[in-house]
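# quick one: sequence plus predicted model below, questions after.
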Amino acid sequence: MTSEVAGLAPVSRDREIASFDGTKLFVQEYGPEDAPLLVFSHGWACQGRFWRPQIEHFAPNHRVVVYDQRGHGWSDRGRVPFSASLLADDLESVLRAVATPSQKAIVVGHSMGGMSVMSWAGEHPDSVSELARGAMLASTGPADLVSRSTLVKAPRRLRVRAERAFAAGLSVVGPEMPDTRLSRVLIRYGTLGPQASAAVVDECADIVLRCPPQVRGMWGGVLATIDVSRGVDALSVPVTVIVGGSDRLTPTGHSVDLALRLATRGLLHEMVRVAGAGHMVNLECTHEFNNALERLGSAV
């Protein structure tokens, strides 16, 4: 098995971790084993290589762990129906394998990965304080993803119908997305901001187009109705919330609501809105993203 991002950091270690049901999750580790621990959870239709800019930046002085969500990348699909609780259990399995009470992690989740973090907190609340020292929720929201998305614009009289069509479209299994100019235009519109460079568009498209259509559809069906709101109140560590100002998939309103909810409990470390960035804020505005994560790491 060959790492997609091997060689980008001083140390690269690939391993498989069994989740609670025996499903094998592919995990990559970079950096010194005794360094501060960062665990990254990617979003829908992506894989561990999505975190390339963070691996390159943090691995020299951090222990960086990325994993492929179930069915994505090199991770097995398993036989258990996909669900929000499955996201939680898979993240719990990864954290139990790499973190300890003496080496706690900052857990970073993007989009569906952020929902994984919130679901994990809701399903395994005792693990939060035991295994984590901070969290970053990037381009994500706990619920109402379809109704609050600005991907599909329609007159008010047609909005409900458009939302139903959008939700149904998320769960479509297949077809395979060909690598064409049209597919890249659609990926750019849906996931990136207007200032994204051609290199970022190419990298993002290459990642998304690798996702198996069955996996895309099955997880899309989960996202259409997901609600991990109770996990927000189960987070018990400082949290940074970051979002692109031009995010159409999870618009800034989600992040504002998350920040306010965390602030009322004294857990909001920072709310960062990156002007011009779309959904893939860590790829588009690497400097701003990495700086926000460094500030969180210094504080906790």
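That came through fine.
# hey, let's count contacts and neighbours off CA atoms from now on
Will do.
# can you show me the helices along the stretch 51-200 of the chain?
With DSSP state H, counting those that start in this stretch, the ranges of helices along the stretch 51-200 of the chain come out as 52-58, 84-98, 112-123, 125-131, 145-148, 159-170, 181-191, 198-208.
# one more structure, for comparison:
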Amino acid sequence: MASTGEFIRVGGVAHHVVVEGEGPVCVLSAGLAMSWFDWDPVVPLLAPRRTVVRFDRPGHGLSAPAEVPPSASGEAHRIAGLLDALGLGKERVTVVGHSIAGFHAEAFARLHPGRTAGLVLVDSSVEGRARAPRAPALRTAAARAVGAALGAAGAPAALGPLTRRATVRLSRTGGGDPAAAELVRRCYATSRVLNGALLENTHYRAVAAQVLALRAARPLLAPTTVLAAPDSRRWTTRQRELAHLLDARLRIVPGAGHLMMLDAPEAVASSILTTPRP
């Protein structure tokens, strides 16, 4: 599949966006260093009944490099801005976040309750306690310096696609990376994606702390589903606690790894389609 879409400027950055299907809108956002095509197995199951919007965050997939570090509110407003630019600003959407993008999806649901029909968290990142690290500007500078050094050494071209392949294999319960070699090279042999991943990883705890603050300040009104891969008893317990905290429906997906959209696309799609709409 791996449809390529269009580029839309939001906040001065060109974002790669793919829109398919028809019906109520759902927005898919993948985890750290992942790309729009990682949702490929899920989209055909949704498109007959949903307008599916998937996009690459800055420094991911085909989107332009990130100009500012990520924040919970910034990522929430990014989703809103993309929907506005697509002419979908009046739609109530189901927002779907995988891994670290679960933070972004939850932030959208809390900051834009009138635009949120449902929230689906796909093996989302979970942090019960998080404090924003000090000196964020220094951390950003350090991440950019590391990225620049690795780029100058040719690491993205030499190791990027191999690292992508290995990461996907380790994050699944079985099978390798189904993405086409051309797409993997086009995205992961670039300094752009390396820098985007470094920046998001550097500010992970800050974003987590911001989500915890939003939980204390903004209610979650949207029907919510938490999908969890049974990686370990500890991980399942954390996902169960997240579902309880969010008053969400919990679904443990047997046989799925962290990249659930590749291991169990039917479970992901059915959870999106059956999430109650307010």
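Received the coordinates, thanks. On a predicted model such as this, the values are computed, not experimentally measured, just so you know.
# may I have the TM-score of the superposed chains?
Here the TM-score for the pair of chains, by TM-score structural alignment, normalised by the length of structure 2, is 0.76; 248 aligned residues with a CA RMSD of 3.2 Å.
# of all the helices of the stretch 51-200 of structure 1, which one is nearest residue 216 of structure 1?
helix 159-170 (7.9 Å; CA to CA).
# that closest one: which residues count as buried?
Within helix 159-170 of structure 1, the residues that count as buried by 16 or more other CA atoms under 10 Å are 162-163, 166-167, 170.
# hey, which of the helices of the stretch 51-200 of structure 1 is tucked in deepest?
Compared across the helices of the stretch 51-200 of structure 1, helix 112-123 shows the largest average neighbour count, a mean of 28 (mean count of other CA atoms under 10 Å).
# can you tell me which helices and strands it packs against?
The contact analysis (3 or more CA pairs under 8 Å, 6 or more residues apart in numbering; DSSP states H and E) places helix 112-123 of structure 1 against strand 37-41, helix 84-98, strand 105-110, strand 132-138, helix 229-232.
# nearest to residue 193 of structure 1, out of the ones you listed?
When these are compared (using CA to CA), the closest one is strand 132-138, at 15.0 Å.
# give me the contacts around the closest one.
Outside strand 132-138 of structure 1, the residues that touch it by CA atoms under 8 Å, 6 or more residues apart in numbering are 104-111, 114, 117, 237-243, 281, 293, 296-297, 300.
# of these, buried ones?
Buried among the contacts of strand 132-138 of structure 1 by 16+ other CA under 10 Å: 104-111, 114, 117, 237-243, 281, 293, 296-297.
# so who does residue 101 of structure 1 touch?
Residue 101 of structure 1 is in contact with 130-131, counting by CA under 8 Å, 6+ apart.
# scratch that, residue 200 of structure 2
By CA under 8 Å, 6+ apart, the neighbours of residue 200 of structure 2 are 32, 69-70.
# also residue 94 of structure 1?
Listed by CA under 8 Å, 6+ apart, the contact set of residue 94 of structure 1 reads 17, 19, 67.
# cool, residue 196 of structure 1 as well?
Neighbouring residues of residue 196 of structure 1 by CA under 8 Å, 6+ apart: 277, 284.
# what's residue 160 of structure 1 aligned with over in structure 2?
Under the alignment (TM-score structural alignment), residue 160 of structure 1 maps onto nothing in structure 2.
# before we move on, back to that, closest one to residue 188 of structure 1 among the helices and strands packed on helix 112-123 of structure 1?
Closest of those to residue 188 of structure 1 is strand 105-110, at 17.2 Å (criterion: CA to CA).
# in structure 2, what range does that closest one match?
The aligned range for strand 105-110 of structure 1 in structure 2 is 93-98, by TM-score structural alignment.
# how far does the matching stretch sit from its chain's centre?
9 Å (CA atoms, centre = their mean, to the nearest Å).
# output the helices and strands packed on helix 112-123 of structure 1 as TSV; include the columns distance to residue 77 of structure 1.
Formatted as TSV, these follow (distance: least, CA to CA, whole Å):
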stretch	distance to residue 77 of structure 1
strand 37-41	16
helix 84-98	11
strand 105-110	20
strand 132-138	25
helix 229-232	24
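# what strand or helix carries the aligned partner of residue 241 of structure 2 in structure 1?
Here residue 241 of structure 2 is matched to residue 257 in structure 1, going by TM-score structural alignment. Per DSSP states H and E: residue 257 of structure 1 is located in helix 252-263.
# how far does that helix sit from its chain's centre?
For helix 252-263 of structure 1, the distance from its own C-alpha centre to the chain's C-alpha centre is 17 Å (CA atoms, centre = their mean).
# next helix or strand past it?
With elements assigned by DSSP H and E, the helix or strand that comes after helix 252-263 of structure 1 is strand 268-274.
# neighbours around residue 13 of structure 1, how many?
When neighbours are counted by other CA atoms under 10 Å, residue 13 of structure 1 registers 12.
# what residues are up against it?
Under the criterion of CA under 8 Å, 6+ apart, the neighbours of residue 13 of structure 1 are 28-30.
# wait, a strand at it?
Yes. Looking at residue 13 of structure 1 with DSSP: H, G, I helix; E, B strand; the rest coil, it is inside a strand.
# follow-up on the earlier one: across to structure 2, which of the contacts of residue 94 of structure 1 hold up?
Checking the contacts of residue 94 of structure 1 against structure 2 (both residues aligned by TM-score structural alignment, their matches' CA atoms under 8 Å), the contacts still present are 17, 19.
# top of the contacts of residue 94 of structure 1 by number of neighbours, please.
Using other CA under 10 Å as the neighbour test, the contacts of residue 94 of structure 1 are led by residue 67, with 29 neighbours.
# what is the distance between stretch 20-27 of structure 2 and the centre of its chain?
Here stretch 20-27 of structure 2 is found 17 Å from its chain centre; the criterion is CA atoms, centre = their mean.
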